[in-house]
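J.: quick one: sequence plus predicted model below, questions after.
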Amino acid sequence: MSRQCKQIPIAIDQLVNTICGGWADETISSVAWRKRHEGKRWALLRKMIDSLFFWQENHCESAYQSEKNRLQCPPELRGES
């Protein structure tokens, strides 16, 4: 799958998250993991998302770690050479 084909769904996800009041550069999966202890709705959302991405182990946690490590950014913006 090309980089562009992967980036478009992520951009849509981030747009929906932003429309719902979240940070512009964070996915719903990442938010669900980050807020999983802030209420039953977030915990349920995390479980639902992880179920949708059944082929990826711990999808929401991985999305959160990716955001934290800025893996969605080009290498130049991650501090890598």
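T.: Alright, I've got the coordinates.
J.: contacts, neighbours, all on C-alpha from now
T.: Will do.
J.: what about the helices in the protein?
T.: 3-19, 28-34, 40-52, 59-68 (DSSP state H).
J.: and the last one with helix 40-52, angle?
T.: Compare the direction of helix 59-68 with that of helix 40-52 by axes from the mean of the first three to the mean of the last three C-alpha atoms, to 10 degrees and you get 100 degrees.
J.: buried stuff in helix 59-68?
T.: By neighbour count with 16 or more other C-alpha atoms under 10 Å, helix 59-68 contains the buried residues His59, Cys60, Glu61, Ala63, Tyr64, Glu67.
J.: also this one, for the comparison:
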Amino acid sequence: MNRAIYILSRFGTDLVSLLSRAANAVLFNGSTAQTLSSRAYIDGRDSRFWRGMGKLINTLFFWQDDHIKAAWEAEVNRARYTLQRLEGLR
């Protein structure tokens, strides 16, 4: 992939993630460290509201098998990567 296309693609993805985190914090009193998708995956186990949100989000991302699960896994992997980097600073 051309570097310019990669940068634009990454910027777009990061921007959407930022907006999702802001919506989670401002509209749903959640954490800025969690997207709406990953919150729907986690909280959907115990909440009808978040289970419904998860279904809506998965419908919006119809080309992915299970977007909310993939979003949660991506956040977990990103956190693990950050923790590994911090361990290297000691």
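T.: Looks like it arrived, so ask away. Here the structure is a predicted model, which is why all the values come from computation and not from measurement.
J.: hang on, the earlier thing: of the helices of the first structure, give the one that comes closest to Ser81 of the first structure.
T.: helix 59-68 (18.2 Å; C-alpha to C-alpha).
J.: helices or strands next to the closest one in the packing?
T.: helix 28-34, helix 40-52 (3 or more C-alpha pairs under 8 Å, 6 or more residues apart in numbering; DSSP states H and E).
J.: what's the average distance of that helix to the second structure?
T.: When the second structure is overlaid, helix 59-68 of the first structure sits 0.6 Å from its aligned residues on average, using mean C-alpha distance after the TM-score superposition for the first structure.
J.: okay, and stretch 38-51 of the first structure goes to which residues in the second structure?
T.: Mapped onto the second structure using TM-score structural alignment, stretch 38-51 of the first structure covers residues 46-59.
J.: nearest to Gly79 of the first structure, of the helices of the first structure?
T.: Short answer: helix 59-68, nearest of those by C-alpha to C-alpha, at 13.2 Å.
J.: hang on, the earlier thing: tell me the most buried of the helices of the first structure?
T.: helix 28-34 (a mean of 22; mean count of other C-alpha atoms under 10 Å).
J.: isn't Ser29 of the first structure right up against Glu67?
T.: No. Applying C-alpha atoms under 8 Å, one finds Ser29 of the first structure not in contact with Glu67, separated by 10.2 Å.
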